[in-house]
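K.L.:
what would the 3D arrangement of this be:
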Amino acid sequence: MDTPRITTPFGAASTAADVVAGVDLSGRRAVVTGATSGIGRETARALASAGAEVTLAVRNAEAGEEAAREISAATGNPDVLVAPLELADRRSVRAFVSAWQGPLHILVNNAGIMATPELRTAEGWEMQFATNHLGHFGLTTGLHDALAAAGRARVVNVSSVGHVNGEVLFDDPVFARHPYDPWAAYSQSKTANVLFAVGIARRWAADGITGNALNPGRIASTGLSRSADPAALPPQSFDPAGTTGVSVKDVPQGAATSVLLAASPLVEGVTGRYFEDCQEAGPFTPGVRRGVAAYALDPAKADRLWQLSEELLAAPLP
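P.N.:
Coordinates of the predicted model:
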């Protein structure tokens, strides 16, 4: 029998502050990647407002320090820290993991790039897959023991409705042989975010670690599209009138589902699922930009991705 979908009192218009109201995260430690701006910064702010110690894992240390000062001032929480992290650089990921000490209760894999021109890492890997998935995979698996030590730890992967545009290209995930397509690369990286959550649920349940993925929604004012190739962007990226059935959110609304999965007691113990608008999503129906594609929840594909990711990250450092 199918497991009933998770529902909450919150919805598309709920904000991160709404979701975390009344939640006490005192004594909890959180890491949020890509937390200098957009929904990452708002997620960090909400977690800090509930009393968590929050580490902003960021590429730009100066921007991270500015964000930490602003979040501490806004929330009255002095425990907002900054640590360098370049997800496309395995040495940086390993350095972050090596430097971490003690338990980790919440890991929000938020950072991402979208539809970039063709870029490659030092290994020759396609940059979107390397940043959006492989970097977060290495970070999360590297922090496994810290997550397990915390007890009831949560991993939150920020995916996208864009995952419905394509599966992981297992025959050539780094576009070594196929012509590069910015949207195919983005779609597979976002599908990988969901499959990774499924993999966490399958492997780490006994360690008390849950993993879930989410679509934050269509958000008009974040830096994500800055990384995109302007020629690859559609003529109208957003739909202010909601004519497609998906309205544009502001940043506090866009961070709400991340914060729900990171902090709310309403989803305690929930794992291996995909959420949008603070609810577990239903199946994707072609023509409607909502829901989760069946292939993104496929346990066999989650296992295949986990193995592929381990193999890639085991390669000698360049």
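
K.L.:
from here on, contacts and neighbour counts on C-alpha atoms
P.N.:
Noted.

K.L.:
ok now the host helix or strand of residue 54, how far from the chain's centre?
P.N.:
Taking DSSP states H and E as the criterion, residue 54 maps to strand 53-58. For strand 53-58, the gap between its own C-alpha mean and the chain's C-alpha mean amounts to 14 Å (Cα atoms, centre = their mean, to the nearest Å).

K.L.:
again with stretch 198-211
P.N.:
Using Cα atoms, centre = their mean, the distance between the centre of stretch 198-211 and that of its chain works out at 16 Å.

K.L.:
quick one: end-to-end distance for it.
P.N.:
7 Å (Cα to Cα, to the nearest Å).

K.L.:
swap in stretch 201-208?
P.N.:
When the end residues of stretch 201-208 are compared by Cα to Cα, they are separated by 10 Å.

K.L.:
buried ones in it?
P.N.:
If you call a residue buried by 16 or more other Cα atoms under 10 Å, then stretch 201-208 has these buried ones: 201-202, 204-205, 207-208.

K.L.:
please generate a structure for the following sequence too, so the two can be compared:
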Amino acid sequence: MIKTQFGFSSTAAEVAEGIDLPGKRVIVTGASSGIGVETARALAGRGAEVTLAVRNTDAGEKTAQDIGGNVRVAQLDLTDLASIDAFVRGWDGPLHVLVANAGVMATPQRYTDQGWEWQFATNHLGHFALATGLHPALKAGRARIVVVSSTGHMLSPVVFDDVNYAFRNYDAWTAYGQSKTANVLFAVEATRRWAEDGITANALMPGQIFTNLSSHLDINRDDLNLTTMKTVEQGAATSVLLATSPLLEGIGGRYFDDCNEAPVVDSRKEAPPLHGVARYAVDRDNAARLWTYSETLLAKA
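P.N.:
I've put the predicted structure just below:
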């Protein structure tokens, strides 16, 4: 188990302090709002060249100007395979850190042109296509992949027999849950397949943060438990830790919360609120099955 000096209240800047990143090239998806901005800010602040991979490049340019430093902007829509392919073809040279940060949460029922459920497509498949497309660059950089998951993964395993809700009644939260489980499983299998290339991947729970991710939900801020809420600077801390900490050198296939490795649990009752990782989310057989399933979907697209 990886234990650090950091915890719930640590910020991204505190986690990155003292770490030098000049010459390191980083991509952060969904980096025009929320914790993506603060992740990019902390990494750029330590000297990294950071590319903000965003749908809205105007918003991305404003973010880049706000952050300063060596920050670039590139268009990326994770639900559009042509956009992902264009991004991959436009990348040149090594990549040292890929932060799979972009995501959607508990959206109304919606499907991509390929018939893929929107949350699974955005949160998992888009990032899967991006990472596999960038594999040569990741290999050249002996990279770390940081996958932003959620404690919401405990809402559902990946239901392989009906990922797209063809037979089940659609539920926004279980759909979110299986997409977040897929994030963890991707980190497990990417590490197994690519560790010999020097590539490792870890997943994380950033914490409970009120950002644009939840802005469309019917949430009364006055009803939120402020004792469990984080600022965006605190929410980005675990992502930055996984991207930079020497303790994570050569370590992959794990799940972290509050800047520390989380215990594996067999029921939600075993874990404190917002902590722990379900055993099915780090199961190697599930991870291998998801990788093959994802490859098959992309091959048919």
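
K.L.:
which helices and strands sit right next to the strand holding residue 54 of structure 1?
P.N.:
The contact analysis (3 or more Cα pairs under 8 Å, 6 or more residues apart in numbering; DSSP states H and E) places strand 53-58 of structure 1 against strand 29-33, helix 38-49, helix 61-75, strand 80-84.

K.L.:
how about the strands in structure 1?
P.N.:
All strands of structure 1, identified by DSSP state E, fall at 29-33, 53-58, 80-84, 106-109, 153-158, 209-215, 274-276, 279-280.

K.L.:
residue 66 of structure 1 is nearest to which of those?
P.N.:
Closest of the strands of structure 1 to residue 66 of structure 1 is strand 80-84, at 9.7 Å (criterion: Cα to Cα).

K.L.:
corresponding residues in structure 2 for that closest one?
P.N.:
Here strand 80-84 of structure 1 aligns to structure 2 at residues 71-75, judged by TM-score structural alignment.

K.L.:
picking up where we left off before, what angle do strand 29-33 and the strand holding residue 54 of structure 1 make with each other?
P.N.:
20 degrees (axes from the mean of the first three to the mean of the last three Cα atoms, to 10 degrees).

K.L.:
how much does strand 53-58 of structure 1 stray from structure 2?
P.N.:
Between strand 53-58 of structure 1 and its aligned stretch in structure 2, the superposed structures give an average distance of 0.2 Å (mean Cα distance after the TM-score superposition for structure 1).

K.L.:
can you pull up the most central residue in structure 1?
P.N.:
A centroid search over structure 1 (Cα atoms, centre = their mean) returns residue 158, at 2.5 Å, as the residue closest to the centre.

K.L.:
and the gap between that residue and residue 217 of structure 1?
P.N.:
The spacing between residue 158 of structure 1 and residue 217 of structure 1, counted by Cα to Cα, is 10 Å.

K.L.:
which neighbours do these two share?
P.N.:
Common contacts of residue 158 of structure 1 and residue 217 (Cα atoms under 8 Å, 6 or more residues apart in numbering): none found.

K.L.:
state which helix of structure 2 is the longest.
P.N.:
The residue-count maximum for a helix in structure 2 (DSSP state H) belongs to helix 172-194.

K.L.:
so it corresponds to what in structure 1?
P.N.:
Residue span in structure 1 matched to helix 172-194 of structure 2, by TM-score structural alignment: 182-204.

K.L.:
what do we get in structure 2 for the residue nearest to the centre of structure 1?
P.N.:
By TM-score structural alignment, residue 158 of structure 1 lines up with residue 148.

K.L.:
about what we covered before: please produce a markdown table containing the strands of structure 1, extended by distance to residue 228 of structure 1.
P.N.:
As requested, the strands of structure 1 are exported to a markdown table (distance: least, Cα to Cα, whole Å):
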| stretch | distance to residue 228 of structure 1 |
| --- | --- |
| strand 29-33 | 19 |
| strand 53-58 | 19 |
| strand 80-84 | 23 |
| strand 106-109 | 20 |
| strand 153-158 | 18 |
| strand 209-215 | 18 |
| strand 274-276 | 23 |
| strand 279-280 | 28 |
